[in-house]
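J.: A structural model of the following input is requested.
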Amino acid sequence: MNAQISNGVNQSKNIIIGIIAVLAVGAIILFANLNPQDSQRAEKIPDANGILIAEEKNFDFGTISMSKGNVSHAFKIKNESESAVSIKKIYTSCMCTSALIIDASGKKYGPFGMPGHGGGSPIANIEIKPNESVEVKAEFDPAAHGPSGVGLAKRTIYIETNSEKTPKIELEISAMVTK
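T.: I've put the predicted structure just below:
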């Protein structure tokens, strides 16, 4: 009987030691993944109180033919505040759509597309100063989906900012695609 009690105590000790070891390894992994530079970087880029306003958020190309090639439309976005706002990321909902940003000085950024589908990096880091505007040129390739890509197409350009008031802007284009 004493052997059974001793065996049970040893099993309990082994279980407790195993739990402590798992917790210790978990704590080491957790603290190893904390990078103080990341938190310092986040503190250096505070959220902006600025507001970005899109003059229009939707544009319909109407009926377009695949054979006539790409179509484009320029959306205007204005910083209607007294604080600068940074566009952090830009990406599209489909590989058939790309976006180009043209700032107030005429400098071009992009093209930006669908992440993971040849659209390049969505990272933008474009600053829009107070009362300045940028142009977001949306380009749509109606032939990108091949002959079966006829019918109504709706695509979105997503713009993520550091603004607390307008953290994300969505611009939508649509078209009735024919062969």
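J.: please make it C-alpha for all contacts and neighbour counts, starting now.
T.: OK.
J.: residue contacts, Val134?
T.: Contacts for Val134 (CA atoms under 8 Å, 6 or more residues apart in numbering) come out as Lys76, Ile77, Lys78, Ile101, Ile102, Asp103, Ala104, Ile128.
J.: got a list of contacts for the helix or strand where the first one lies?
T.: In other words, Lys76. Using DSSP states H and E, Lys76 falls within strand 71-79. For strand 71-79, contacts defined as CA under 8 Å, 6+ apart pick out 50-57, 59, 61, 85, 128-141, 171.
J.: what sits against Gln4?
T.: Counting by CA under 8 Å, 6+ apart, Gln4 makes contact with nothing.
J.: who's in contact with the spatially most central residue of the chain?
T.: Centroid-nearest residue in the chain: Lys89, 5.1 Å away (criterion: CA atoms, centre = their mean). Residues near Lys89 by CA under 8 Å, 6+ apart: Pro122, Ile123, Ala124, Asn125, Tyr158, Ile159, Glu160, Thr161.
J.: now the residues you listed in JSON lines, with secondary structure?
T.: Shown next, in JSON lines, are these (DSSP: H, G, I helix; E, B strand; the rest coil):
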{"residue": "Pro122", "secondary structure": "coil"}
{"residue": "Ile123", "secondary structure": "strand"}
{"residue": "Ala124", "secondary structure": "strand"}
{"residue": "Asn125", "secondary structure": "strand"}
{"residue": "Tyr158", "secondary structure": "strand"}
{"residue": "Ile159", "secondary structure": "strand"}
{"residue": "Glu160", "secondary structure": "strand"}
{"residue": "Thr161", "secondary structure": "strand"}
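J.: one more to put side by side:
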Amino acid sequence: MKVGLTILGIGILVIGLAKMGASTSAGQTTASPIRSSSALTESAGTVNIEQNNLDLGDIPIGGGTVNATFYFTNTGDEPIVLTSGKTSCMCTEAVVTTADGAVSPKILMQGHGSSGVLDMVVASGERASVVATFDPMAHGPNALGPITRDVILATNSKTHPDVRFTFRGNVVKE
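T.: Below is the predicted model:
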């Protein structure tokens, strides 16, 4: 009797784990991020952001989402690993795309549905992009005025362990 229950329990556990591993989001078209075991090793890679502190100007509250696109290059001699990411507010999400076309999972505010784990490699000399998407209606129809939002990427770089991409705007009535 005990052996039968134990085998049944193990079977249920195996099926549950298999289903968790096989689950995907409907319609998801992102590539799998590159996995690296060097995420825990500090890198001499450095991050150079081409343009930061973007000003999006006036953002009509009912005009739909707007994007802020940032580019950065690993100007160091070693690859860097983007270990995780988060945004400063639930109204903002982001994705990273590397030169080889790998696209990260959605980066969200911590605690809002994303693990934040990226584990993507940016090779020495490689250029990558971060696209932040801001939803002006996320806080409701009366959330007008100036906004500042960030996308923060954690890396294994000795000189740039955290990289912050910032954009600003002014949410206005249409």
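J.: need the three-state assignment for the equivalent of Ser148 of the first structure over in the second structure.
T.: Counting by TM-score structural alignment, Ser148 of the first structure corresponds to Asn142 in the second structure. Three-state assignment for Asn142 of the second structure (three-state DSSP): coil.
J.: burial check on Asn142 of the second structure, number of neighbours?
T.: Number of residues near Asn142 of the second structure (other CA atoms under 10 Å) recorded here: 12.
J.: distance of it from Gly57 of the second structure?
T.: Distance from Asn142 of the second structure to Gly57 of the second structure, counting by CA to CA, to the nearest Å: 18 Å.
J.: have a look at how far, on average, the strand holding Lys76 of the first structure is from the second structure.
T.: Strand 71-79 of the first structure, aligned to the second structure and superposed, deviates on average by 0.7 Å (mean CA distance after the TM-score superposition for the first structure).
J.: now for the residue nearest to the centre of the first structure: what does it line up with in the second structure?
T.: Lys89 of the first structure maps onto Ser84 in the second structure, by TM-score structural alignment.
J.: with the first structure overlaid, report how far the helix or strand where its match lies is off on average.
T.: According to DSSP H and E, Ser84 of the second structure maps onto strand 80-87. Averaged over the aligned pairs, strand 80-87 of the second structure sits 0.5 Å from the first structure after superposition, using mean CA distance after the TM-score superposition for the first structure.
J.: follow-up on the earlier one: would you mark the buried spots in the strand holding Lys76 of the first structure?
T.: If you call a residue buried by 16 or more other CA atoms under 10 Å, then strand 71-79 of the first structure has these buried ones: Val71, His73, Ala74, Phe75, Lys76, Ile77, Lys78, Asn79.
J.: so that strand matches what in the second structure?
T.: Using TM-score structural alignment, strand 71-79 of the first structure pairs with 66-74 in the second structure.
J.: ok, which stretches of the second structure are strands?
T.: In the second structure, the segments counted as strands under DSSP state E are 47-49, 54-60, 66-74, 80-87, 92-97, 117-122, 127-134, 145-155, 162-172.
J.: could you report the neighbour count for Met66 of the first structure?
T.: Other residues close to Met66 of the first structure by other CA under 10 Å number 19.
J.: let me fix that: Ala84 of the first structure
T.: Neighbours around Ala84 of the first structure, by other CA under 10 Å: 20.
J.: ok, the spatially closest residue to it that is not a sequence neighbour - contacts?
T.: Spatial nearest neighbour of Ala84 of the first structure, excluding adjacent residues (CA to CA, 6 or more residues apart in numbering): Lys129 at 4.4 Å. If you count contacts by CA under 8 Å, 6+ apart, Lys129 of the first structure has them with Asn79, Ser83, Ala84, Val85.
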